[in-house]
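[1] just to be clear, the model below is a prediction. Sequence and coordinates:
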Amino acid sequence: MTPELGIIEGFFGRPYTWEERADMVRALAPAGYGFYLYAPKIDGHLRRRWREPYPDATLEALAGFAQACRDAGVRFGVGLSPYELFLNFDDAAKADLAAKLAQLDSLGLVDLGVFFDDMKGALPELAPRQVEIVHWIAERSAADRIIACPSYYTDDPVLDRVFGQRPANYLEDLGAGLDPAIELMWTGEEVCAREFSPGHLARVAEQMRRKPFLWDNYPVNDGPRMSRHLHLRAFTGRPAAMSAEISAHGINTASQAVLSRIPALTLAESYRDGDRYQYVAAFRRAAREVLGPDLADAVERTLLLLEDAGLDVITAEQSERLKARFGAFDHPAAREVLAWLDGAFAIGAEELQTQ
């Protein structure tokens, strides 16, 4: 059984264009991708500057994209990260939040994400404060579905090192306090999980008191380390049996909008084929569908350089050969490879701190 699949545009760095977003929706909807959560880290009006209203031009562009989603039969949603709101949820903050919700409601959004990730979290009353905020939002938003992302959305201890030690029983308290209709996101045993097991997901569901809404950090390739690589290979480590343990499966796509469609298509195939799934064959089918036979062959022949070696290992001579090879194609995916080779998608540590 295939769960509800969708796209989460939740990465740091260079965002997609509106045309790229609409093209992705139209390309992946036939494969079963039924929702799109717009939440790029670079959009300050959803994050550190969430109190500021959207400019009219941006709101108009968002409305156009929302319509493109509706035309494709895809649920349109926005991920709002009200930065450190839980530190002071006073009347002024509530007024600012109500104004932002009204703007978002004007877009006709179906899903609203309330994200508490990437913020300091070592507070003893963190869970009840976040429960209060999410319920306050749910009472005022016109969205059909509210999806909350916890501050500690994985077992990975890296979050405790960066944002402070998670409060005891945080996930259990959050799950116990939230209305059962509200979804809760989870990225797995790690921030970028290598695999998911039904047993792990069942354990998390027990803690949350609901099945996790999966935020899968593949093929995302942001950050100083990952942006040096293209993530193109097919999905592995996502057994079809896990579909019974999750409420939905959203993938955080790579910075390269067209190339991201290749692994995205393989995830749909892995659920469809179950135990018969073969990841190399799935990659080849998806690559040919997205790129055409010749460009797909060029990508497969250079996977070891593009995905495994990366920019820190590729020599100047190899880079020139790659530019010559992909420069021969008039295709947006080839242009993404060329831009990546030129460093256009590179992300520094400072962007992780400021976006």
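    Nice, thanks for sending it over.

[2] alpha carbons only for contacts and neighbour counts from here, please
    OK.

[3] all the helices of the stretch 101-250 of the chain, in order from the start?
    Listed in chain order, the helices of the stretch 101-250 of the chain (DSSP state H, counting those that start in this stretch) span 126-140, 158-163, 170-177, 198-208, 223-226.

[4] and these, which is most packed in?
    Among the helices of the stretch 101-250 of the chain, ranked by average contacts under mean count of other C-alpha atoms under 10 Å, first place goes to helix 170-177 (a mean of 20).

[5] before we move on, back to that, among the helices of the stretch 101-250 of the chain, which is nearest E336?
    Each of these has some distance to E336 by C-alpha to C-alpha; the shortest is helix 223-226, at 15.7 Å.

[6] just checking, what packs against the closest one?
    Secondary-structure packing of helix 223-226 (3 or more C-alpha pairs under 8 Å, 6 or more residues apart in numbering; DSSP states H and E): helix 349-354.

[7] ok so, going back, of the helices of the stretch 101-250 of the chain, which is nearest R325?
    If you check each of those against R325 by C-alpha to C-alpha, helix 223-226 wins as the nearest, at 23.3 Å.

[8] residues contacting the closest one, please?
    Defining contact as C-alpha atoms under 8 Å, 6 or more residues apart in numbering, one finds that helix 223-226 is touched by 12-13, 346-349, 352.

[9] could you identify the most distant pair in the residues you listed?
    A346 and L352 (12.0 Å).

[10] compare those two and say which is more crowded by neighbours.
    Relative neighbour count places A346 above the other of A346 and L352, with 22 against 17, counting by other C-alpha atoms under 10 Å.

[11] the structure to be compared is supplied as follows:
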Amino acid sequence: MSSPFTERGVIEGFYGEPWTHEERLRLVAELGRLGMNRYVYAPKDDPYHRKRWRESYPEPEGARLAELVAASHAAGVELVYALHPGLDMVHTDDADHAALARKARELHALGIRRFALLFDDIDEGLPDARDRERYGEGVAGAGRAHGASCSRFEAEVLAPLGIGGRLLMVPTHYAGSDPTPYRDGLVETLAEGIGVFWTGDDIVVGEVTEDHVRRAIASFGGHPLVLWDNFPVNDFDRSRAFLGPLLGRAAGLARAGLAGIVANPMVEFEPSRFALHTVAAWAADPDAYEPSAAAEAALHAVAGADAEVLRPLVAAASSWPPSAPQHPALAAEVDAAFADGGRLGERLEAMLAELGALAGLEPSTPLRAALRPWADAAPATAHVVRAALGHVRGEVPADAVEAAWEAARTARYGLARDVARGAAERALGRALPDRVRPEGDPAAAAAAGD
């Protein structure tokens, strides 16, 4: 069965250190093997993509980009280059349009045949008085300006190059499923056929439904809609790793009109591959997708011989959305232990031992090296749980429980990695419900029963 989606792939669109050239080459090869067909190049911290969008790529960077385009083509993957002029483009300034055209022609000479224009994560409204005079005040004026610039780019640059008709864009109001004044302005000037990226009903979402898609398409005037899925991205919380399967995407999104999905991954390339394998499985056949089976296949495909070594860490970091418990099975065992007077059952003992054994994971492969910080953090969770249960049994003083938590908390706030934090918070809150905690300490919420 062929996929119901025209666009299936990855968008490198996170904030933080961009992936290396070698990682991108590996990515496009893997996307091809997985049946994915798009790689959208949009790293926020590539200066020539965003802050210095008018400037040409220096020779070394340009050569690498050309190599990446060729590798993508060989893998059956289309590289979509995203330019982000939204920070400071003056939409009524012919010089800025000329700069955009010049940059696109230079990229075309490197082999790029498809483009996107991005206007996300910028101030609402139009800062330049000339733009406001032509397009109007407020967010509606910004929408008109963005649509007009996209339409002009399509007509004056892409069509003469012979690659018209397939432009994509990211609006400033990229999240949410209902009309806004910005979207109303955008559709007034956005040429027919230009596709729109959309992140769902919010920026990072637990679910995407057919109703969300239908409403979003209507709010964008019927333009083709591609889901920019902020999964498994972690640039908003670098202490987290999201290693589990894609969850909460309804099977009927294509039938509701969605043209495709591109997943925005983590800053860490290697760990992102677990989730991306499951995105590929979902995009190939949403009706047949089974998250646990996809996760198991991804574990073996990505970790290989290390699958069993890494299984406990993957299980501890498989929740989605970010607000969900990181390790529901561990949390359930912790609750059962408290209900049993603090006694560790066999399963809980085994889980804590597995987390403790992750310390000192030998960084002998790129995946192991990337996961090492989380592996080293895992024993802290186990230590807090053990101390909290020991206190309930009368074997561990309250100060020792607090010390275990403080050590883990301080490390986490210092950008150490966070593994099954919810289980540790839960245990601490149950063991010491009356302790006063520092402002911002997550265990305070657990102690309060939140």
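    Okay, I see it. Given the structure is predicted, the values throughout are model-derived calculations rather than measurements.

[12] about what we covered before: just put the helices of the stretch 101-250 of structure 1 in TSV and tack on distance to E317 of structure 1.
    Putting the helices of the stretch 101-250 of structure 1 into TSV (distance: least, C-alpha to C-alpha, whole Å) gives the following:
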stretch	distance to E317 of structure 1
helix 126-140	52
helix 158-163	37
helix 170-177	50
helix 198-208	45
helix 223-226	22
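
[13] out of those helices, which is closest to F329 of structure 1?
    helix 223-226 (25.4 Å).

[14] what's around A286 of structure 1, how many residues?
    Taking other C-alpha under 10 Å as the criterion, the count of residues near A286 of structure 1 is 22.

[15] of all the helices of the stretch 101-250 of structure 1, which one is nearest Y54 of structure 1?
    Proximity of these to Y54 of structure 1 was assessed by C-alpha to C-alpha; the nearest stretch is helix 126-140, lying at 18.4 Å.

[16] quick check: which helices or strands does the closest one pack against?
    Helices and strands touching helix 126-140 of structure 1, by 3+ C-alpha pairs under 8 Å, 6+ apart, are helix 91-105, helix 170-177.

[17] let's see that with 7 Å instead.
    Counting contacts by 3 or more C-alpha pairs under 7 Å, 6 or more residues apart in numbering; DSSP states H and E, helix 126-140 of structure 1 packs against helix 170-177.

[18] between helix 126-140 and the helix it packs on, find me the angle.
    What separates the directions of helix 170-177 of structure 1 and helix 126-140 is an angle of 40 degrees, with axes from the mean of the first three to the mean of the last three C-alpha atoms, to 10 degrees.

[19] identify whichever of the helices of the stretch 101-250 of structure 1 lies nearest to V110 of structure 1.
    Once C-alpha to C-alpha is applied to the helices of the stretch 101-250 of structure 1, the stretch that comes out nearest is helix 126-140, at 12.4 Å.

[20] next, count neighbours for A57 of structure 1.
    Should you count by other C-alpha under 10 Å, A57 of structure 1 turns out to have 9 residues around it.

[21] any idea how far it is from P198 of structure 1?
    For A57 of structure 1, the distance to P198 of structure 1 under the criterion C-alpha to C-alpha, to the nearest Å works out to 44 Å.

[22] so what's the residue nearest to the spatial centre of structure 1 closest to, chain neighbours aside?
    The structure's structure 1 has its C-alpha centroid closest to N252; by C-alpha atoms, centre = their mean the separation is 2.6 Å. What sits nearest to N252 of structure 1 in space, not counting adjacent residues and going by C-alpha to C-alpha, 6 or more residues apart in numbering, is I8, at 4.7 Å.

[23] also Y57 of structure 2?
    Nearest-residue entry for Y57 of structure 2: Y48, 6.5 Å, with adjacent residues in sequence omitted and distances by C-alpha to C-alpha, 6+ apart.

[24] map that neighbour across to structure 1 for me.
    Structural alignment (TM-score structural alignment) places Y48 of structure 2 against H45 in structure 1.

[25] just the buried ones out of the contacts of helix 223-226 of structure 1, please.
    Restricting these to buried positions leaves 12-13, 346-347, 352, with burial counted as 16 or more other C-alpha atoms under 10 Å.

[26] which of the residues you listed fall in helices?
    Cross-referencing these against helices under DSSP state H gives L352.

[27] closest one of the buried ones among the contacts of helix 223-226 of structure 1 to A193 of structure 1?
    F12 (17.8 Å).

[28] can you check which part of structure 2 stretch 54-70 of structure 1 sits on?
    Using TM-score structural alignment, stretch 54-70 of structure 1 corresponds to residues 57-73 of structure 2.

[29] can you pull the buried residues of the matching stretch?
    If you call a residue buried by 16+ other C-alpha under 10 Å, then stretch 57-73 of structure 2 has these buried ones: 57, 65-73.

[30] so where do the helices sit in the stretch 251-400 of structure 2?
    The residue ranges that make up the helices of the stretch 251-400 of structure 2, judged by DSSP H, counting those that start in this stretch, are 269-284, 291-303, 307-316, 328-339, 346-357, 366-392, 398-413.

[31] please identify the most buried of these.
    It is helix 269-284: most buried of the helices of the stretch 251-400 of structure 2 by mean count of other C-alpha under 10 Å, with a mean of 25.

[32] what's the mean distance for it versus structure 1?
    By mean C-alpha distance after the TM-score superposition for structure 1, the fitted helix 269-284 of structure 2 averages 2.2 Å away from its aligned residues in structure 1.

[33] picking that back up, which residues do A346 and L352 of structure 1 both contact?
    Residues touching both A346 of structure 1 and L352 (C-alpha atoms under 7 Å, 6 or more residues apart in numbering): none.

[34] picking that back up, burial of the residue nearest to Y57 of structure 2, as a residue count?
    Around Y48 of structure 2 sit 19 other residues, with neighbours defined as other C-alpha under 10 Å.
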